[in-house]
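> Just need the structure, nothing else, for what follows:
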Amino acid sequence: MTATTGTDDGRDDCDGRGGLDDRAELARLLPPATGFDLPPGRHEHHRERLMNQIDHDTAAASARDRTPDRAPSRPRLLRPSFLAPVTALALAGALVAGYSAQGGGETAVRADSGASASERAGQAQPVALVLNRISDAAAKSDAGPVRDDQFVYVRSQVQGGDLTSGKLVTGPLAEREIWYAQKPGPQKRLGYIREGGETLPINAEFGDTDGTREGISRPTYRWLAALPTDPRRLLDHLTALTPESERQEHAQAVFEQIGYLIRETVLPPETAAALYRAAALIPGVTEAPDAVDALGRHGVGIAREDRGSSTRSEWVFDPEGLAFLGSRTFLTADTAIGAKGALFDAQAVLKRSVVDEGGVRPQD
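Predicted coordinates:
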């Protein structure tokens, strides 16, 4: 059935306001847009956690400045469970500020605005085929299950960026080992991390005085297994849980959050399969032919670019079995903090396993 406005002879009968009435009629016919928001208070919660980390880093930098004869210490990593979302927010703020100062663009808008549903479907079709293949391979995995009293072990080669000086300085490649505790309920010790020969505890997230519960920032195997396996429902759920920022496209934040989940966890096969199909539904996700991880391993790439912050994040998969190899994030334009192509971070996963004791390497 076709909806029409105006008189029978096709002319507009709205005294020259046909454009406005046409838009109103289209708005009436189209279904309302679906949106997701964080629960009340969560914006302030994440902002406060970020400010605490900035204060901590500033104090540490001042202490180093007061002792010039001392060799600079290796920069500490953020708590791994907190690293992905906070890094995204902090980086987006720094990049947008620099990019805007150079006249490079305005505040980022939602990635799904400005395109029709049919256009988005057409753009997503090629990458959806690739992600469906990756999903099918993940569904055949024999990973897990993981008991509540065990630890997920991940060994990687990583590179990280430092913005302390106001410029992006990428550190050298280093080995990192992480043991994630799977115990349910609020925990004050989330596991252990070993880098540079030193093993340190991973403490609860900033602000979690009673301990951090399992969830989007502490994804235990049990929590992951309880996620929806329908791709659309899963994407909606993760979108609602992922913090928003005015300086980063929310779709980019969700893409990076999924990247964190596939990078440093042991995923139930059904959840892994659903995550890849959910990623195919994110506007702006594309295939990245011949992507490269932190070790220079080439593979099938899945990427998304955040034009507001001039960054591009890529996932890399083995071209044969489509297993996840690693990821990287880099600048896509010259900005105040670095030149186009500068590497912000990169990872190459070498081993995943499940162990009974934190800080102890797997036997095999």
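> For the rest of this, base every contact and every neighbour count on C-alpha atoms.
Will do.
> Reduced to three states, what does Tyr180 come out as?
The local conformation at Tyr180, judged by DSSP: H, G, I helix; E, B strand; the rest coil, is strand.
> for the one 10 residues further on, same thing?
Going by three-state DSSP, the secondary structure assigned to Leu190 is strand.
> all strands of the chain, in order?
151-162, 169-170, 174-181, 189-195, 198-203, 286-292, 298-306, 311-317, 324-331, 343-355 (DSSP state E).
> what's the angle from the fourth one to strand 174-181?
Think strand 189-195. Our comparison of strand 189-195 with strand 174-181, counting by axes from the mean of the first three to the mean of the last three Cα atoms, to 10 degrees, yields an angle of 160 degrees.
> in strand 189-195, what counts as buried?
The neighbour-count check on strand 189-195 (16 or more other Cα atoms under 10 Å) flags 190-194 as buried.
> Give me the contact list for that strand.
151, 174-181, 199-204, 211-212, 358-359 (Cα atoms under 8 Å, 6 or more residues apart in numbering).
> filter those to the buried ones?
Buried residues within the contacts of strand 189-195, counting neighbours by 16+ other Cα under 10 Å: 151, 175-181, 201-204, 211-212, 358-359.
> now, the most widely separated pair of those?
Within the buried ones among the contacts of strand 189-195, Glu175 and Gly211 form the most distant pair, 27.8 Å apart (Cα to Cα).
> list the contacts for the most centrally placed residue in the chain?
By Cα atoms, centre = their mean, the chain has its centre lying nearest to Glu256, at 1.4 Å. Going by Cα under 8 Å, 6+ apart, Glu256 touches 84-85, 88, 313.
> for the buried residues of strand 189-195, which one is nearest Trp223?
Lowest distance from Trp223 to these (Cα to Cα) belongs to Leu190, with 14.5 Å.
> my guess is Ala128 meets Pro283, correct?
No: applying Cα atoms under 8 Å as the test, Ala128 and Pro283 come out as separate, 11.1 Å apart.
> residue ranges of the helices in the stretch 1-150 of the chain, please?
Here the stretch 1-150 of the chain has its helices, by DSSP state H, counting those that start in this stretch, at 18-29, 42-65, 80-101, 117-139.
> now these as TSV including distance to Leu343 and mean neighbour count?
As requested, the helices of the stretch 1-150 of the chain are exported to TSV (distance: least, Cα to Cα, whole Å; neighbours: other Cα atoms under 10 Å):
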stretch	distance to Leu343	mean neighbour count
helix 18-29	43	12
helix 42-65	21	14
helix 80-101	12	19
helix 117-139	24	17
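> got the ones you listed as TSV, with distance to Thr332 columns?
Output for the helices of the stretch 1-150 of the chain, formatted as TSV (distance: least, Cα to Cα, whole Å):
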stretch	distance to Thr332
helix 18-29	36
helix 42-65	25
helix 80-101	11
helix 117-139	20
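> Let's compare: structure for the following, please.
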Amino acid sequence: SKVADTYIAVDGDNKSEAVSTKLHSRQVWKSLDGRDGWLIEAGETSDKGITLQSDIPDSSAYNALAELPTDPDTLLQRIYRASDAVRDPAVPRDQAAFVAIGDLLFESYPPAEVGAALYKAAAKIPGVVAVNDAVDATGRHGIAIARENPVAGERTEWIFDKKTLRFLGERVVVVKAMADSPLKVGTVAHTSAITERAVVDATQQVPGQAS
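Next comes the predicted model:
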């Protein structure tokens, strides 16, 4: 994928400023169960990368996604139940469900039917709006579903291909000025684009590379 962020950095005098990263490459590998993985991100890790190994099952791993229902209503009910079980009481229920769907979309490889169902399920969450033309980090146009998080003062857009509903990327924009925050309204806090997804035989192997 290609990603870029703008975030708040605090110096030694406790002064905060907005810092932006340039659009850069990010490569992630995940095993089918999500317990083994690897990350290589330009400017964030070494050229060799770091391990993402975990003893905790990953809900966005392929095996877990393949078991999800493809009916949007049934899928949304399951997501609400799962997010309710771990949700911070301070986080609104609908916002928690929206974030949970995003966690399943980004850096995952769901079956096509599941990916489309996640889009349709998210569109049913109260407060979610449709965006007829949205642009990902590499300039590709698609449709998006978006929701504003008033607590964070941000609006998150998940962008999909108009025909296939394949997930293209994410965009987070500041829509409300927060006290003492250097991030101005209109600042793109995060932008990303999934440029390629594939199944490979081993961690750190890239598509087309011999095993």
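> what's the TM between chain one and chain two?
With the length set by TM-score structural alignment, normalised by the length of structure 2, the two chains reach a TM-score of 0.82; 196 aligned residues with a Cα RMSD of 2.2 Å.
> Same list, the strands of structure 1, but as CSV with distance to Met51 of structure 1 please.
As requested, the strands of structure 1 are exported to CSV (distance: least, Cα to Cα, whole Å):
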stretch, distance to Met51 of structure 1
strand 151-162, 17
strand 169-170, 21
strand 174-181, 25
strand 189-195, 22
strand 198-203, 18
strand 286-292, 33
strand 298-306, 23
strand 311-317, 22
strand 324-331, 23
strand 343-355, 21
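> Among these, which comes closest to Ala61 of structure 1?
Ranking the strands of structure 1 by proximity to Ala61 of structure 1 (Cα to Cα) places strand 151-162 first, at 12.1 Å.
> what's in contact with that closest one?
Contacts with strand 151-162 of structure 1, where a contact means Cα under 8 Å, 6+ apart, come from 146, 168-182, 191, 264-266, 294-295, 343-358, 361-362.
> List buried residues within those.
Buried, going by 16+ other Cα under 10 Å: 146, 168-171, 173, 175-182, 191, 264-266, 294-295, 343-349, 352-358, 361, out of the contacts of strand 151-162 of structure 1.
> which ones are touching the residue lying closest to Asn132 of structure 1 once chain neighbours are set aside?
Of all residues not flanking Asn132 of structure 1 in the chain, Arg277 sits nearest, at 6.1 Å (Cα to Cα, 6 or more residues apart in numbering). Counting by Cα under 8 Å, 6+ apart, Arg277 of structure 1 touches 128, 131-132, 135, 231.
> Those into CSV, with extra columns for distance to Glu305 of structure 1?
Formatted as CSV, these follow (distance: Cα to Cα, whole Å):
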residue, distance to Glu305 of structure 1
Ala128, 17
Leu131, 17
Asn132, 21
Ser135, 22
Pro231, 21
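> Run those residues past structure 2 and keep the common ones.
Of these, the ones still in contact in structure 2 (both residues aligned by TM-score structural alignment, their matches' Cα atoms under 8 Å) are Pro231.
> Now check structure 2 for the residue matching Leu267 of structure 1.
Counting by TM-score structural alignment, Leu267 of structure 1 lines up with Pro110 in structure 2.
> typo on my end, His43 of structure 1
Match for His43 of structure 1 (TM-score structural alignment): no aligned residue.
> Isn't His43 of structure 1 up against Pro243?
Yes: in this structure His43 of structure 1 lies within contact range of Pro243 using Cα under 8 Å: 7.1 Å.
> Give me the neighbour count for Ile145 of structure 2.
20 (other Cα atoms under 10 Å).
> quick one: the nearest residue to it once chain neighbours are set aside and Leu168 of structure 2, what's the gap?
Of all residues beyond its chain neighbours, the one nearest Ile145 of structure 2 is Ala130 (4.7 Å), with distances taken as Cα to Cα, 6+ apart. Separation of Ala130 of structure 2 from Leu168 of structure 2 (Cα to Cα, to the nearest Å): 15 Å.
> again, but for Leu104 of structure 2
Separation of Leu104 of structure 2 from Leu168 of structure 2 (Cα to Cα): 13 Å.
> who's more crowded, the two?
More crowded of Leu104 of structure 2 and Leu168, by other Cα under 10 Å: Leu168, with 26 against 20.
> Next up, the contacts around that one.
By Cα under 8 Å, 6+ apart, the residues touching Leu168 of structure 2 are 136, 142, 158-161, 193-195.
> rerun at 10 Å
The neighbours of Leu168 of structure 2, taking Cα atoms under 10 Å, 6 or more residues apart in numbering as the test, are 1, 105-106, 135-138, 140-144, 158-161, 192-196.
> Ala339 of structure 1 - how many residues pack around it?
Using other Cα under 10 Å: Ala339 of structure 1 sits among 15 other residues.
> and if you look at Ala144 of structure 2?
Ala144 of structure 2, neighbours per other Cα under 10 Å, totals 28.
> what residue of structure 1 matches up with it?
In structure 1, Ala144 of structure 2 lines up with Gly301, judged by TM-score structural alignment.
> any idea how far Phe317 of structure 1 is from its match?
According to Cα to Cα, Gly301 of structure 1 stands 6 Å off from Phe317 of structure 1.
> Need the residues touching each of these two.
Shared contacts of Gly301 of structure 1 and Phe317, defined by Cα under 10 Å, 6+ apart, comprise 290-293, 324-327.
> residues in contact with whatever residue of structure 2 lines up with Ala253 of structure 1?
Using TM-score structural alignment, the partner of Ala253 of structure 1 in structure 2 is Ala96. Listed by Cα under 10 Å, 6+ apart, the contact set of Ala96 of structure 2 reads 79-80, 82-84, 86-89, 102.
> gap between stretch 174-183 of structure 2 and the chain center?
Mean-position distance between stretch 174-183 of structure 2 and its chain equals 22 Å (Cα atoms, centre = their mean, to the nearest Å).
> And for stretch 29-46 of structure 2?
Stretch 29-46 of structure 2 has its C-alpha centroid displaced from the chain centroid by 15 Å (Cα atoms, centre = their mean).
> How much space separates the equivalent of Val135 of structure 2 over in structure 1 from Ala348 of structure 1?
With TM-score structural alignment as the criterion, Val135 of structure 2 lines up with Val292 in structure 1. Relative to Ala348 of structure 1, Val292 of structure 1 is positioned 9 Å away (criterion: Cα to Cα).
> Between those two, which contacts overlap?
316, 325-328.
> Ranking by neighbours, what's the top pick from these?
Most neighbours among the shared contacts of Val292 and Ala348 of structure 1, by other Cα under 10 Å: Gly326, with 31 neighbours.
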